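Student: Below are the sequence and a predicted model; questions follow.
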Amino acid sequence: MNPATTAPHADAAGVDPRSFKSFSEFYPFYLSEHSNRTCRQLHFVGSSLSLVCLATLFVTGNGWWLLPTIVVGYAFAWIGHFGFEKNKPASFKRPLYSFMGDWAMYRDILRGRVKI
C-alpha cells in the first residue's frame, strides 16, 4: 500500500517529526503528511521548477538564480500544505529529513510509486 494515498491524516497529527532516528523511519511519516493529491502535485511542480532554476544557474553562471531555485520549491510546497493539506510542513521541525523527503517523493512520483 502507498502511504501517500492510504495513510489517514489524523495518524500523523500527534507525531513529532523530531522523534525519528533515521530517514527510513521518517519517510513514511513524510508521505502521510502529503496525503492530499494537490499538495503532492504542487510539490512536484515546485521541485521541477527548482531544477530548471538550478540548471539555469549552472548554464549561465549567474548566482542570482540560487534565490528562485530555493524560493520556488518552498513556495509551491507551502501553498500545498497551508492551502490544501491543512498542516504545517515538517521542514519547520526536521529540515534536512524534509528536504530529503521532497526529493525521495519526487523520485517516487517519477517511478510511479507515488500518485499525483
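Tutor: Nice, I can see it. Keep in mind that this is a model prediction, so the values were computed, not measured.

Student: going forward, measure contacts between C-alpha atoms and count neighbours the same way
Tutor: Fine.

Student: before we move on, which element is the residue nearest the centre of the chain in?
Tutor: Nearest to the mean C-alpha position of the chain, by CA atoms, centre = their mean, lies Asp102 at 3.4 Å. According to DSSP states H and E, Asp102 maps onto helix 95-110.

Student: Show me where this protein has its helices.
Tutor: Taking DSSP state H as the criterion, the chain contains helices spanning 3-6, 9-13, 23-32, 37-60, 66-79, 95-110.

Student: With distance to Pro89 as added columns, please give those in CSV.
Tutor: Shown next, in CSV, are those (distance: least, CA to CA, whole Å):
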stretch, distance to Pro89
helix 3-6, 15
helix 9-13, 12
helix 23-32, 9
helix 37-60, 11
helix 66-79, 7
helix 95-110, 8
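
Student: neighbours of the spatially closest residue to Arg37 that is not a sequence neighbour, just the number please.
Tutor: With CA to CA, 6 or more residues apart in numbering as the criterion, Arg37 has its nearest non-adjacent residue at 5.7 Å, and that residue is Ile116. By the criterion of other CA atoms under 10 Å, Ile116 has 17 neighbours.

Student: From Asn62, how far off is Ile116?
Tutor: Distance from Ile116 to Asn62, counting by CA to CA, to the nearest Å: 33 Å.

Student: take the one below as the second:
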Amino acid sequence: MVANPTYERISLPPTPYKSFRAFYPFYLGEHRNRINRMLHLVGTSGSIVIFGRVVAAAVPYLCKLLEYPHLASRTRGWAIQEKDIWKYVVLAIVEGYGLAWMGHFFAERNRPATFTYPLYSLRGDFTMLWEVLTFQRKAW
C-alpha cells in the first residue's frame, strides 16, 4: 500500500519531520494538482536522463585510465568535453527544479517543500516517480 494514495493535504507539523517515512505523506499532499505532479515526473525523469548521459561520458575516460584501449576506442563517441560537462549538470538541475517549481507556483499555488526539507523533497521526487513507473501509484 502506498502512502497518501489520494494526495490528501496534510498540515505542516509544529516540529520538524524526523524521518522520510513521516514526511512522505505530507510531500504527496503538496502535490494534489495533476499538472504539478506531471511537471515533477517529467522534470525528474529528464534530470535522470541528463545525469545518465554525463555518467556515460565518463566511460571512455575510465577505460583509458584503466588501460582498456579496445573498449576506450569503442566508447570514444560517448565523450563530452570537460568544459561542457558542467553545462549538462546545470541543465539537469534547472530542468528538474525548474519544472517542479513551475508546478508549485503556477498550478498548485503553494511553496515547494524543497525550501524547508531539501533532501526529503528530492527523495520524495524519486520515490513518487518510482511508484508511478512501477504502477503502484497513478500519475494523473
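Tutor: Thanks, I have it. Quick caveat, the model's predicted, so the values are computed rather than measured.

Student: re earlier: what residues of the helix holding Asp102 of the first structure count as buried?
Tutor: For helix 95-110 of the first structure, burial by neighbour count (16 or more other CA atoms under 10 Å) applies to 97-98, 101-102, 105-106, 109.

Student: Likewise for stretch 96-112 of the second structure?
Tutor: 96-104, 107-108, 112.

Student: Mind putting these into JSON lines with distance to Ser19 of the second structure?
Tutor: Shown next, in JSON lines, are these (distance: CA to CA, whole Å):
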{"residue": "Gly96", "distance to Ser19 of the second structure": "23"}
{"residue": "Tyr97", "distance to Ser19 of the second structure": "22"}
{"residue": "Gly98", "distance to Ser19 of the second structure": "26"}
{"residue": "Leu99", "distance to Ser19 of the second structure": "26"}
{"residue": "Ala100", "distance to Ser19 of the second structure": "22"}
{"residue": "Trp101", "distance to Ser19 of the second structure": "23"}
{"residue": "Met102", "distance to Ser19 of the second structure": "27"}
{"residue": "Gly103", "distance to Ser19 of the second structure": "25"}
{"residue": "His104", "distance to Ser19 of the second structure": "23"}
{"residue": "Ala107", "distance to Ser19 of the second structure": "28"}
{"residue": "Glu108", "distance to Ser19 of the second structure": "25"}
{"residue": "Pro112", "distance to Ser19 of the second structure": "18"}
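
Student: What residue in the second structure is paired with Ile70 of the first structure?
Tutor: Aligned against the second structure by TM-score structural alignment, Ile70 of the first structure finds its counterpart in Ile93.

Student: My guess is its match contacts Ile48. True?
Tutor: No - taking contacts as CA atoms under 8 Å, Ile93 of the second structure lies outside contact range of Ile48: 9.8 Å.

Student: What's Arg21 of the second structure aligned with over in the first structure?
Tutor: Match for Arg21 of the second structure (TM-score structural alignment): Ser24.

Student: residues contacting that match?
Tutor: Ser24 of the first structure sits next to no residue when contact means CA atoms under 8 Å, 6 or more residues apart in numbering.

Student: distance of it from Lys88 of the first structure?
Tutor: Look at Ser24 of the first structure and Lys88 of the first structure: by CA to CA, they are 21 Å apart.

Student: what about the residue nearest to Arg37 of the first structure, distance to Ala4 of the first structure?
Tutor: From Ile116 of the first structure over to Ala4 of the first structure (counting by CA to CA), the distance is 10 Å.

Student: same deal with Asn87 of the first structure?
Tutor: 15 Å.
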